[in-house]
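Q: Any chance you can model this:
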Amino acid sequence: MSPSVILLPQAGGELRAYAPRAEPLAPSGTGPLTSRTVFSAAHVVADPYADTSPDSPAAVDWDATLAFRRHLWSHGLGVAEAMDTAQRGMGLDWAGAAELIRRSAAEAKAVGGRIACGVGTDQLTGTGGSLDAIRAAYEEQLAVVEESGAQAVLMASRALAAEAKGPEDYAEVYGHLLRQAAEPVILHWLGPVFDPALEGYWGSGDLDAATEVFLEVIAAHPDKVDGIKVSLLDAGREVELRRRLPQGVRCYTGDDFHYPELIAGDAQGFSHALLGVFDPLGPLAAEAVRTLDTGDVAGFRELLDPTVALSRHLFQAPTRFYKTGVVFLAWLAGHQDHFAMVGGLQSARSLPHLARAYELADGLGLFPDPARAEARMRSLLDVHGVPR
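A: So this is what the prediction gives:
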């Protein structure tokens, strides 16, 4: 087989020849983004030499983890820290998340980068707990984020989903937190497609009813809500929701299937962004938003629309394992020297899935050094016995 062609395994078991791209995409823009506020939810880099087990605390390579955040900031993106992309509740415990928040916030301050950090209740054992315990857990995490100088993102709580008896419990807990928040926060509605334990959040399995509760919480505290992050993978619902937000409250799309159209917007408004897929897409996403900054919507869509196929592939069901593809692409791109994840989640996606991710990302020109990406892909295929 020619060295310019690589055999990639397909879902049906066959091998298909693929000719890797020779040159990367070369984004030309620098400086801040002006027309949209854009956060990339960043992954953590595991320490591959740590002697850990799936049940032990995560071992993080702090140098590589912080270097990746500097990479995102250098392109003008904000960093959404300690979110689900960083494997909150999937390998990274609260102690590890707290250290990640403190280190990343200090790094953001040093380089002038924008940062928002996740506040949850994952220090609670099990899935439930009393409402008092849930409030206290949220308060502990909110204090860590505020003391670090970062903006807070109030994340959905598995414990609250398990304990709440109805909408009034959500209103009480969130109202309590918003009243005491020092600065406006981002409220995150993460749907069950990302985390099945969040089914029925806001007190109802009916999304229309849940939306009304969500909006009532925001309307009661508009001065304490900077914006909302919506991760329901339902573009129509997000558009309807953002049109009903109080003046000054932003919508940050978390829809990794429909983000180009939602960020571009329409005559009645647009979404900002807080996206896990902007981890691997960082430089390209920033280039697209800079194009949008000039008013060139068509140019923005021309850059970003072709990335949706990769995003839909990474986020295919079971969606919560999208992190595996994100870390895999970071390895191929040279942002880390290994393909290892906290909790051993590098095994959560199949070889054909990873091969397709490589092909789609390479086709977009995402790898700064395509030859290195190809060599690393070949090394993974060699381990699995794929012929050259």
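Q: C-alpha only now, for contacts and for neighbours.
A: OK.
Q: quick one: G113 and G78 touch, right?
A: Yes: under the criterion of CA atoms under 8 Å, G113 makes contact with G78 at 6.5 Å.
Q: one more to line up against the first:
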Amino acid sequence: MTFTLQLPREGGSLYAYTPGKGTVVSPPGGPLRGRIAFSAAHVVCDPFAAADPLHHAAIDWNATLAYRHYLWSLGLSVAEAMDTAQRGMGLGYPQAKELICRSLAEAQSVGGNIACGAGTDSLPSGSQATLQQVVAAYEEQCEYIESRGGQVILMASRALAACAQTPDDYEQVYGRILSQVTRPVILHWLGDMFDPALAGYWGGRDLDEAMDVCLRIIRAHADKVDGIKISLLDAEKEVRMRRLLPAGVKMYTGDDFNYPTLIRGDEQGYSHALLGIFDAIAPVAAAAIHALGEDDEARYDALFEPTVALSRHIFQKPTYAYKTGIVFMAYLNGHQSHFRMIGGAEGARSIIHLCELFVLADKAGLIANPELGARRMKHVLALAGIE
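A: This next block holds a predicted model:
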């Protein structure tokens, strides 16, 4: 059955759109070669929980963990309890801790690759922490992950950004944590477009100076650093830092605007991936990385090219609202039965934004079942008063 939808434009006029314009990709099975590809995974809220959704993150564990199994089945790795899971933006530390515990157990049951976010959100919110308290919070969360066999992603800390006075404070805190971890970690540099509370991270607002501080930390503890994920949406800065990393330390791109060229790389190196957009474009991402592993750059480019417009749309300003588009994609594709989010974040994007997202996803072949996607889009339109 073919559905033709009446989609709104800004101002209220409607236009007809018939889904099914893209070619749906069936990703090949088997492990990916040549690049490590982490998808930062979203959580599915429990729509039937009676708890206040603004203050208590009720999670549908079955649907949330099933999505992780889906990502592993494609050959992707899972980056757990990160900002894509609404960490610090709806998902508090008690829920993140349970999410980490459950996901690690699921990963071990199927041999799925996983790394988990350790931060400082166990500290009381709204209070000014000391550097010692920041260290203690990091220590607690790293120990929790490592004691369960997990790899740590050392997340950027709002509490550290608030209390650090100089770059030396960052070097002191990171040096303390890196000297204690039992296996190499992935560092995490999240730009303030993703989280305004992280402005000035590493001790200054000049990105080149901040990069120098971060590189000093990495060089001093290179044996404890697997790699660094940077999300600055600045390909030039990423390439510059990538070329300055010590041998053996990986760059994981977090650039949801420029990931195809950064992952492909150049004559001096390439980036692995740790991306929120890979949650939304998982089958195409897996197929593209697989093609690159077979040295088929033409297919790699052809697969990724139509996803870039979709990703730039999902991550448009305010960038931190991208989680709404990620969950909307999961809803359209039948990975969850509803379009609800913890913290009520489904309301963070307009109906115009969601309609454009639908069209871009369809043209990129990312609506696996156009009929199901159209039916679900129709429900969302009805809620906006478009029958």
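Q: care to give me the TM-score?
A: TM-score for the superposed pair, counting by TM-score structural alignment, normalised by the length of structure 2: 0.98. Supporting figures: 386 aligned residues with a CA RMSD of 1.3 Å.
Q: if you count what's nearby, which of G113 and G78 of structure 1 comes out ahead?
A: G78 (25 against 21; other CA atoms under 10 Å).
Q: Tell me which residues touch that one, please.
A: By CA atoms under 8 Å, 6 or more residues apart in numbering, the residues touching G78 of structure 1 are 37-40, 72, 113-116.
Q: Could you tell me which of those belong to helices?
A: L72 (DSSP state H).
Q: Can you flag the buried ones in the contacts of G78 of structure 1?
A: 37-40, 72, 113-116 (16 or more other CA atoms under 10 Å).
Q: count of neighbours near S26 of structure 2?
A: Counted with other CA under 10 Å, S26 of structure 2 comes out at 13.
Q: what's the distance between the spatially closest residue to it that is not a sequence neighbour and L154 of structure 2?
A: If you skip the residues right next to it in sequence, S26 of structure 2 has P283 as its closest partner in space, 6.9 Å away by CA to CA, 6 or more residues apart in numbering. Relative to L154 of structure 2, P283 of structure 2 is positioned 27 Å away (CA to CA, to the nearest Å).
Q: same check, this time on I36 of structure 2
A: Where L154 of structure 2 is concerned, I36 of structure 2 sits at a distance of 18 Å (CA to CA).
Q: Also V308 of structure 2?
A: 28 Å.
Q: just L232 of structure 2 next, same as before
A: 17 Å.
Q: from the middle of its chain, how far away would the helix or strand where V134 of structure 2 lies be?
A: Assessed by DSSP states H and E, V134 of structure 2 sits inside helix 131-147. Distance of helix 131-147 of structure 2 from its chain centroid, counting by CA atoms, centre = their mean, to the nearest Å, is 22 Å.
Q: Could you do stretch 271-280 of structure 2 as well?
A: The chain centroid and the centroid of stretch 271-280 of structure 2 are separated by 6 Å under CA atoms, centre = their mean.
Q: Give me the neighbour count for I228 of structure 2.
A: Neighbours of I228 of structure 2 (other CA under 10 Å): 28.
Q: thinking again about what came up before, just send the buried ones among the contacts of G78 of structure 1 back as a markdown table, with distance to F300 of structure 1 too.
A: A markdown table is the format used below for the buried ones among the contacts of G78 of structure 1 (distance: CA to CA, whole Å):
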| residue | distance to F300 of structure 1 |
| --- | --- |
| T37 | 15 |
| V38 | 14 |
| F39 | 17 |
| S40 | 18 |
| L72 | 19 |
| G113 | 23 |
| R114 | 23 |
| I115 | 24 |
| A116 | 25 |
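Q: On the three-state scheme, the closest residue to K229 of structure 2 other than its chain neighbours is what?
A: Counting by CA to CA, 6+ apart, Y252 is the residue found nearest to K229 of structure 2 once chain neighbours are left out, at 4.4 Å. Using DSSP: H, G, I helix; E, B strand; the rest coil, the structure places Y252 of structure 2 in strand.
Q: Report the contact partners of Y252 of structure 2.
A: 227-230, 271-274.
Q: Which among those residues count as buried?
A: Buried among the contacts of Y252 of structure 2 by 16+ other CA under 10 Å: 227-230, 271-274.
Q: what about stretch 235-244 of structure 2, distance to the chain center?
A: Offset of stretch 235-244 of structure 2 from its chain centre (CA atoms, centre = their mean): 20 Å.
Q: Going by distance to F304 of structure 2, which of the contacts of Y252 of structure 2 wins?
A: A273 (13.5 Å; CA to CA).
Q: Regarding D279 of structure 1, what is its secondary structure?
A: D279 of structure 1 - assigned by three-state DSSP - is coil.
Q: which residues are contacting stretch 213-231 of structure 1?
A: Residues contacting stretch 213-231 of structure 1 (CA under 8 Å, 6+ apart): 167, 171, 174-175, 178-179, 181, 183-191, 194, 202-203, 238, 244-246, 248-255, 273-274.
Q: how far does it stretch from start to finish?
A: With CA to CA as the measure, the ends of stretch 213-231 of structure 1 fall 16 Å from one another.
Q: Could you pull out the buried residues of that stretch?
A: Those would be 213-215, 217-219, 222-231, for stretch 213-231 of structure 1 by 16+ other CA under 10 Å.
Q: And the closest residue to A137 of structure 2 other than its chain neighbours, how close does it get to G34 of structure 2?
A: Sequence neighbours aside, T120 is the residue nearest to A137 of structure 2 in space, at 5.0 Å (criterion: CA to CA, 6+ apart). For T120 of structure 2, the distance to G34 of structure 2 equals 33 Å [CA to CA].
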